[in-house]
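J.: here is my input, please return the structure:
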Amino acid sequence: MSNKTLELLQKRRTQYALGKDLPLSADMVEGLIKAAIRHAPSSFNSQSSRAVILFGAESEKAWGLIEAELRKIVPAEDFGPTEAKMKGFAAGAGTVLFYEDEDTIKGLQEQFPLYADAFPRFSQHSAGMAQLAVWTALAEEGIGASLQHYNPVADAALAEAFDVPASWTLVAQMPFGGHAGEIGDKTFMEDEARFRTHGK
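T.: Model prediction:
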């Protein structure tokens, strides 16, 4: 059976070897990212996901800030692998900083008190769907990416550098760029350990 959605999901893979060259213009990539987040589902149509989209030197700056914060907590003698990762992410063409807006979540909690405890969890669901939507859209255009979580280590530094509203909480970073290397095969656990089907 041919299924376009499954084909795209299979195409979306983690690419650590990133380059500066993109198959689309920066404006087109920006539009793609915005559209993917705009059309991603969110609970109660909250549209709580936010993004800071960085290209070129601004993306490199972000990874420099993250590296500087990591140097404060990772022993110098152990920092080599972390430094290599930072340089790899900075080698890409850009980065998406994914945020969730706490003011939106608080507003929903006040509007729907019965679900108040659940809205932070719903927000994380929305964040994950936004990330997958962007990643898959980039993959469809031949753009490599990976999903990183260097938060809350560098939250304050990034917020100051890129004028991020105080109500936005950083949830993930996605460096992206041209494919500068091969992607290894993906392995899967056995279906029997992961799925249950009843009533078929």
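J.: alpha carbons only for contacts and neighbour counts from here, please
T.: Fine.
J.: longest strand anywhere in this protein?
T.: In the chain, taking DSSP state E as the definition, the longest strand is strand 168-179.
J.: does anything pack onto that strand? Which helices or strands?
T.: Other elements packing on strand 168-179 under the criterion 3 or more C-alpha pairs under 8 Å, 6 or more residues apart in numbering; DSSP states H and E are strand 18-19, helix 80-90, strand 94-101, helix 102-111, strand 144-145.
J.: quick one: buried residues of the longest helix anywhere in the chain?
T.: When the chain is parsed with DSSP state H, its longest helix is helix 119-140. The neighbour-count check on helix 119-140 (16 or more other C-alpha atoms under 10 Å) flags 119-120, 122-124, 126-139 as buried.
J.: same for it, what does it pack against?
T.: Counting by 3+ C-alpha pairs under 8 Å, 6+ apart, helix 119-140 packs on helix 4-11, helix 26-39, strand 49-55, strand 94-101, helix 102-111, strand 144-145.
J.: find the nearest non-adjacent residue to F55, please.
T.: G94 (4.2 Å; C-alpha to C-alpha, 6 or more residues apart in numbering).
J.: ok, that neighbour touching S59?
T.: Yes: with contact defined as C-alpha atoms under 8 Å, G94 reaches S59; the gap is 5.1 Å.
J.: in terms of neighbours, single out the busier of these two.
T.: G94 (29 against 23; other C-alpha atoms under 10 Å).
J.: contacting residues around L138?
T.: Listed by C-alpha atoms under 8 Å, 6 or more residues apart in numbering, the contact set of L138 reads 29, 32-33, 144-145.
J.: swap that for F112, sorry
T.: Going by C-alpha under 8 Å, 6+ apart, the list of residues near F112 is empty.
J.: again with V164
T.: Contacts of V164 (C-alpha under 8 Å, 6+ apart): L158.
J.: swap in A166?
T.: So A166 contacts A159 (C-alpha under 8 Å, 6+ apart).
J.: let's see this one next to it:
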Amino acid sequence: MSITKSLEKRRTYYNIDKNIPVLEKEIEEKIKEVTELVPDAFNMKSARVVIVFGEKHDLLWDEIYEVYGGKVSREKIDSFKAGAGTVLFLYDEETVKGLQEKFSAYADNFPVWANQANGMLQLAVWTVLRELKVGASLQHYNPVIDDKVKDLFNIPSQYRLVAQMPFGGIVSEPEEKDKEDIDQRVKIVR
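T.: Reported below is the predicted structural model:
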């Protein structure tokens, strides 16, 4: 499948369940593969991924609900909990700081570049999940949940949580997206 076709199939799936059409091991291997392939500035390799399955996935979303103290609806949280797992995206602030010290002329850019690389990784994981016929969505409950997530999964304190991606079997397809006037966002200069 071409990258364009893969990106076209990648959608936000909110209606997911625990019935994934592949083995968990296949998801793990594909996520490891794309994590290694996604580029980043200065080859810093700051991105970190934690994949949570089963009861730990359910616990994650129950704890997110608790941390928010009911300010996020139980129905919304349960829609993510209904999935088979969650990918947590983080980056290592110590790696970033080390490069800031080593290349001080670029110091201000390294956190930006770490976030850019993480964004590319999120898209790559989201796309590869869809290629596996697994649906996912990208969520941002951080920084409110950061401490709880680090405690739950023994994540080092220097890792910064960036996003959460609940995934699962596709229960229903999302509605078709309207085509935009892409010329409003893309300028051609010759």
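J.: and the longest strand of the first structure against the second structure, how far off on average?
T.: Overlaying the second structure shows strand 168-179 of the first structure at a mean distance of 0.2 Å from the equivalent residues (mean C-alpha distance after the TM-score superposition for the first structure).
J.: that strand vs strand 49-55, what angle?
T.: For strand 168-179 of the first structure against strand 49-55, the angle by axes from the mean of the first three to the mean of the last three C-alpha atoms, to 10 degrees is 40 degrees.
J.: whereabouts in the second structure does strand 168-179 of the first structure align?
T.: Mapped onto the second structure using TM-score structural alignment, strand 168-179 of the first structure spans residues 159-170.
J.: kindly report the same for stretch 45-55 of the first structure.
T.: With TM-score structural alignment applied, stretch 45-55 of the first structure matches the range 43-53 in the second structure.
J.: the matching stretch: which residues count as buried?
T.: Buried, per 16+ other C-alpha under 10 Å, within stretch 43-53 of the second structure: 44-49, 51-53.
J.: could I get the residues you listed as CSV with distance to V186 of the second structure?
T.: Below are the buried residues of stretch 43-53 of the second structure laid out as CSV (distance: C-alpha to C-alpha, whole Å):
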residue, distance to V186 of the second structure
M44, 30
K45, 30
S46, 30
A47, 29
R48, 32
V49, 32
I51, 35
V52, 38
F53, 39
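J.: what's the closest of those residues to E94 of the second structure?
T.: Comparing the buried residues of stretch 43-53 of the second structure against E94 of the second structure with C-alpha to C-alpha places S46 closest, at 8.5 Å.
J.: can you pull the contacts of the closest one?
T.: Contacts were defined as C-alpha under 8 Å, 6+ apart; by that measure S46 of the second structure touches 91-93, 95-96, 114.
J.: mind running it again at 7 Å?
T.: S46 of the second structure sits next to 91-92, 95-96, 114 when contact means C-alpha atoms under 7 Å, 6 or more residues apart in numbering.
J.: separation between the aligned partner of H198 of the first structure in the second structure and D183 of the second structure?
T.: Counting by TM-score structural alignment, H198 of the first structure lines up with V189 in the second structure. Look at V189 of the second structure and D183 of the second structure: by C-alpha to C-alpha, to the nearest Å, they are 12 Å apart.
J.: of the two, who's got more company?
T.: D183 (8 against 4).
J.: and the more buried one, helix, strand or coil?
T.: Per DSSP: H, G, I helix; E, B strand; the rest coil, the secondary structure class of D183 of the second structure is helix.
J.: so what does K9 of the second structure match up with in the first structure?
T.: Aligned partner of K9 of the second structure by TM-score structural alignment: K11.
J.: so who does that match touch?
T.: Shown in contact with K11 of the first structure (C-alpha under 7 Å, 6+ apart): A139.
J.: so what touches the longest strand of the first structure?
T.: Outside strand 168-179 of the first structure, the residues that touch it by C-alpha under 7 Å, 6+ apart are 17-22, 89, 92-102, 143-149, 151, 155.
J.: quick one, which of those residues are buried?
T.: With burial judged by 16+ other C-alpha under 10 Å, the buried subset of those is 17-20, 22, 89, 92-102, 143-147, 155.
J.: ok, the closest residue in space to D40 of the second structure that isn't next to it in sequence to V96 of the second structure distance?
T.: Counting by C-alpha to C-alpha, 6+ apart, the nearest residue to D40 of the second structure once its immediate chain neighbours are dropped is A117, at 5.1 Å. Counting by C-alpha to C-alpha, the gap from A117 of the second structure to V96 of the second structure is 12 Å.
J.: what residue, apart from its backbone neighbours, is nearest Q100 of the second structure spatially?
T.: Nearest non-adjacent residue to Q100 of the second structure (C-alpha to C-alpha, 6+ apart): A107, at 4.2 Å.
J.: again, but for T104 of the first structure
T.: Nearest to T104 of the first structure is S48, by C-alpha to C-alpha, 6+ apart, at 6.0 Å.
J.: ok, the residue mapped onto L121 of the second structure from the first structure - contacts?
T.: Under the alignment (TM-score structural alignment), L121 of the second structure pairs with A130 of the first structure. Listed by C-alpha under 7 Å, 6+ apart, the contact set of A130 of the first structure reads 36-37, 40.
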